[in-house]
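Chemist: Next comes the sequence, and after it the predicted model I'd like to discuss.
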Amino acid sequence: MKVLLYAEATRLISKSGIGTAYRHQIEALSRVGVDFTQDWEDVYDIAHVNTVGPGAKNVVRHCKNKGIPVIWHVHTTPEDIKNSFVFSNFYAKLSRRSLTRKYAQADHLIFPTQYTESVIRRHGVKVPGTVISNGVDTQIFRQNLCKAREFRERFSLNGPIVLGVGFPFKRKGIQDFVEVASKMKDVTFIWFGAKILALLPKDIRRILRDPPQNMIFPGFIPQEELIGAYSAADIFFFPSYEENEGIVVLEALSCECPVVVRDIPVYKGWLENGVNCLKGRSNDEFEQIIRTLLKDRDLSEKIATNGRMVALERDLSVIGDSLLKTYEAVLGRCRS
């Protein structure tokens, strides 16, 4: 069996969650010995498509003409387009019908979480599907005290650190992150993520240009430095309003950085409040949760240790096995 792993505009998506998920698939299949290609004009038995642009449309048409089964990986929903870039809400409305039509063309769908599957099912897509996490490389993303020290030295940090990672979108809760930071002057808040200012609304650009004095927006950083950030931070705070999974959450869990998230449906069934994370619903709650975690080291250590167990269950070797089983099942069904 040979698999096409397809994603278009790979340079453009390289700093996004889709780009990370695509790289994870490459590593996961390599670990379990699955032969794959990234060239859609190559010869292969099954196609695994990750994006939803014109290139993906052409690949799916090509596969249909050749009788090659298509698996479409659902990284994009109308819900997670909203409140992101300029005109994103308008685009989300337009995308609902086109995304539904595209996903309906697949022979099988892969969803990062049960929540994502429920979203797509609500839009009327009935194609069979499997829930498989985007995964995390737990050997790379693990607590590293040396890198933590280097990170603190680079930014001249001595006190407690609260970390956020992701594009600085409203959907990601960047404005809430800043508001909580403004209430906690004795704590350093850092948000890493590519700052594509031309795509951001004015109010978000204003936040990035004039943050509270205890907040830092360094922009995008490479993986090696990010591991140091997760290892140095006292808390990973991710107040996102909508996710399909949240790869940065998996990275923080894997590095044993205590995780604080918004109480939204995507985390149901795998992130448990008070066990492997803490959840809040308002900025007042987030402030109280963060203060509690900074004071209660036993709670912090429990959350961090249990979080690592969640990550290990989603290691790329596990993901590779799940992908292989899915490919075999889809091929068997389509050939019968």
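Modeler: Yes, it's here. Residues are numbered from 1 along each chain as shown.
Chemist: When you work out contacts or count neighbours from here on, use the C-alpha atoms and nothing else.
Modeler: Fine.
Chemist: for this structure, which helix is longest?
Modeler: helix 316-335 (DSSP state H).
Chemist: what's that one packed up against?
Modeler: helix 17-31 (3 or more C-alpha pairs under 8 Å, 6 or more residues apart in numbering; DSSP states H and E).
Chemist: do you know how far Gly129 is from Tyr327?
Modeler: 11 Å (C-alpha to C-alpha, to the nearest Å).
Chemist: residue boundaries of the helices in the stretch 151-300 of the chain?
Modeler: Taking DSSP state H, counting those that start in this stretch to define them, one finds helices in the stretch 151-300 of the chain at 174-183, 202-209, 223-232, 247-254, 283-295, 297-312.
Chemist: Format those as JSON lines; extra columns: distance to Gln25 and mean neighbour count.
Modeler: Putting the helices of the stretch 151-300 of the chain into JSON lines (distance: least, C-alpha to C-alpha, whole Å; neighbours: other C-alpha atoms under 10 Å) gives the following:
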{"stretch": "helix 174-183", "distance to Gln25": "29", "mean neighbour count": "19"}
{"stretch": "helix 202-209", "distance to Gln25": "33", "mean neighbour count": "14"}
{"stretch": "helix 223-232", "distance to Gln25": "17", "mean neighbour count": "22"}
{"stretch": "helix 247-254", "distance to Gln25": "13", "mean neighbour count": "26"}
{"stretch": "helix 283-295", "distance to Gln25": "34", "mean neighbour count": "16"}
{"stretch": "helix 297-312", "distance to Gln25": "16", "mean neighbour count": "19"}
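Chemist: Can I get those in TSV including distance to Ile264?
Modeler: Formatted as TSV, those follow (distance: least, C-alpha to C-alpha, whole Å):
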stretch	distance to Ile264
helix 174-183	15
helix 202-209	22
helix 223-232	23
helix 247-254	14
helix 283-295	14
helix 297-312	18
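Chemist: out of those helices, which comes closest to Thr77?
Modeler: Thr77 sits nearest to helix 247-254 of all the helices of the stretch 151-300 of the chain, at 16.1 Å, using C-alpha to C-alpha.
Chemist: this is the other structure I want to compare:
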Amino acid sequence: MFSQADSVKGQGVGSAYQELIKLLRTRLVDDFYVTINKYGQSDLTHYHTINPTYFLNSFSKARGRKIGYVHFLPETLEGSIKLPAPARQAFYDYVISFYKRMDQIVVVNPIFIDKLVAHGLDREKIRYIPNFVAKSEFYPQTTVQKNAFRKQLGIPLDKFVIFGDGQVQERKGVDDFAKLAQANPDIQFIWAGGFSFGKMTDGYDHYKALLDNPPKNLTFTGIIDREELVNYLNIADLFLLPSFDELFPMSVLEALSCHTPVLLRNLDLYKAILDGYYLSGNDYSELNEVIHKLVKNPTILKEYSALAKKASEQYSEEHLAEIWRDFYNEQYRLGVELGQIRP
């Protein structure tokens, strides 16, 4: 494994990476010997981030068969990082060059296969494997636990809570989240996340002003540890992520694993992976309508809590352990056949 995914807090890439490492060192510990950021001889080398040093070492024969993890595409970075036009284009070109260096690409959402092909990658070398979360970390808590955390935060037990998380940036739909809070003063809104890329964040000044002066019923927690997210997800009556673009957000999987009903912006990429398990709206007005309906009809929340539980089983570590075991073994066999690995 080569990765710097956990070097910047508050990113879904880091969460996905940590989950896979944990899976390999628990459920698949007898199948594979794993090293992290070490340059010795290996049969398979799995790159989780696109650091220039990794690009250079991908030319070494010691790398064996090279696997690249696609957590983002150039177009998904729009609205996330602010760069001058020439630098932005150079970076986007580098991203695609890195992916093309790989012998095998893994995407976390099938809708990005066609987009990678459009960038010039070979369709036969692209595989879809979804993200997942460990139920030991994200799980439904007892009523006693939920009430205790609400009391700790000073939130009344009967207060409707809407929770969202992710980096504070335009792409995540933070403006609509704040606008919805302003339009629904009787609801407590909470957003967990901050500026993972500091002042390089697109629209930094605007969002810094929002964080400094949010609506009274909106709390920005800043970046918090994943271990604490389970508490927020459990006190939430609804998880809301109004993003305009995503791959496969870990935050949604974490919410589903806690059996928290999920409301998302209506995007094609969600239909490919979660169709039928979540509520949706096309824009601010429709999201607001859904929220009003849920507040008045608690039975709908119970229905989508049950659907969240069902979805979480599909993206559980038990299920994905089998998929990753088969995938790595297949890649090893291919590497031997192609002379990339000495058996």
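Modeler: Received, thanks. Remember, predicted model here, so these are calculated numbers, not experimental data.
Chemist: Fetch the TM-score of the aligned pair.
Modeler: Superposed pair, TM-score by TM-score structural alignment, normalised by the length of the first structure: 0.92. Supporting alignment: 327 aligned residues with a C-alpha RMSD of 1.8 Å.
Chemist: Show me the one of the helices of the stretch 151-300 of the first structure that comes nearest Val32 of the first structure.
Modeler: Using C-alpha to C-alpha, those put helix 297-312 closest to Val32 of the first structure, at 16.5 Å.
Chemist: With neighbour numbers in mind, choose between Gly129 and Tyr327 of the first structure.
Modeler: Legend: neighbour count by other C-alpha atoms under 10 Å for Gly129 of the first structure and Tyr327, higher for Tyr327 (22 against 19).
Chemist: so what's the more buried one up against?
Modeler: Ile46 (C-alpha atoms under 8 Å, 6 or more residues apart in numbering).
Chemist: Tell me the counterpart of it in the second structure.
Modeler: Matched to the second structure by TM-score structural alignment, Tyr327 of the first structure sits across from Tyr328.
Chemist: Same check on Phe151 of the first structure?
Modeler: Phe151 of the first structure maps onto Phe149 in the second structure, by TM-score structural alignment.
Chemist: Grab the nearest non-local neighbour of that match.
Modeler: With sequence-adjacent residues excluded and distances taken as C-alpha to C-alpha, 6 or more residues apart in numbering, Phe149 of the second structure is closest to Asn231, at 6.9 Å.
Chemist: any idea what the one you found aligns with in the first structure?
Modeler: Per TM-score structural alignment, Asn231 of the second structure is aligned with Gly228.
Chemist: residues in contact with its match?
Modeler: Asn144, Leu145, Cys146, Lys147, Ala148, Arg149, Glu150, Phe151.
Chemist: can we see that at 7 Å?
Modeler: Asn144, Lys147, Ala148, Phe151 (C-alpha atoms under 7 Å, 6 or more residues apart in numbering).
Chemist: any idea which element the third one lies in?
Modeler: For Ala148 of the first structure, the element it lies in under DSSP states H and E is helix 145-154.
Chemist: Now do the buried residues in that helix.
Modeler: Lys147, Ala148, Phe151, Arg152 (16 or more other C-alpha atoms under 10 Å).
Chemist: Touching it from outside, list them.
Modeler: Contacts for helix 145-154 of the first structure (C-alpha under 7 Å, 6+ apart): Gly228, Ala229, Ser231, Ala232.
Chemist: same deal with stretch 234-248 of the second structure?
Modeler: 71-72, 76, 108-109, 131, 140-141, 146, 150, 160-164, 171-173, 177, 255, 258, 260-265.
Chemist: Ends of it, what's the gap?
Modeler: The first and final residues of stretch 234-248 of the second structure sit 21 Å from each other (C-alpha to C-alpha).
Chemist: All the strands of the stretch 101-250 of the first structure, residue numbers only.
Modeler: In the stretch 101-250 of the first structure, the strands defined using DSSP state E, counting those that start in this stretch lie at 108-111, 129-131, 161-165, 188-192, 215-219, 235-238.
Chemist: Let me know which of these is tucked in deepest.
Modeler: strand 235-238 (a mean of 26; mean count of other C-alpha atoms under 10 Å).
Chemist: Stretch 60-75 of the second structure: end-to-end distance?
Modeler: Stretch 60-75 of the second structure end-to-end distance (C-alpha to C-alpha) = 30 Å.
Chemist: before we move on, the earlier item: dump the contacts of Gly228 of the first structure into TSV; add distance to Lys2 of the first structure as well.
Modeler: Below are these laid out as TSV (distance: C-alpha to C-alpha, whole Å):
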residue	distance to Lys2 of the first structure
Asn144	37
Lys147	39
Ala148	41
Phe151	42
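Chemist: which one of these sits closest to Gln223 of the first structure?
Modeler: For these, the nearest to Gln223 of the first structure is Lys147 (11.4 Å; C-alpha to C-alpha).
Chemist: That closest one and Glu285 of the first structure: what is the separation?
Modeler: For Lys147 of the first structure, the distance to Glu285 of the first structure - C-alpha to C-alpha - is 31 Å.
Chemist: Only the buried residues of stretch 97-111 of the first structure, if you could.
Modeler: Leu99, Thr100, Lys102, Tyr103, Ala104, Gln105, Ala106, Asp107, His108, Leu109, Ile110, Phe111.
Chemist: which SS state does the second one fall under?
Modeler: Judged by DSSP: H, G, I helix; E, B strand; the rest coil, the three-state class of Thr100 of the first structure is helix.
Chemist: Leaving out chain neighbours, which residue sits closest to the counterpart of it in the second structure?
Modeler: Under the alignment (TM-score structural alignment), Thr100 of the first structure pairs with Ile96 of the second structure. Closest residue to Ile96 of the second structure apart from its sequence neighbours, by C-alpha to C-alpha, 6+ apart: His119 at 7.2 Å.
Chemist: No further queries at this time; thank you.
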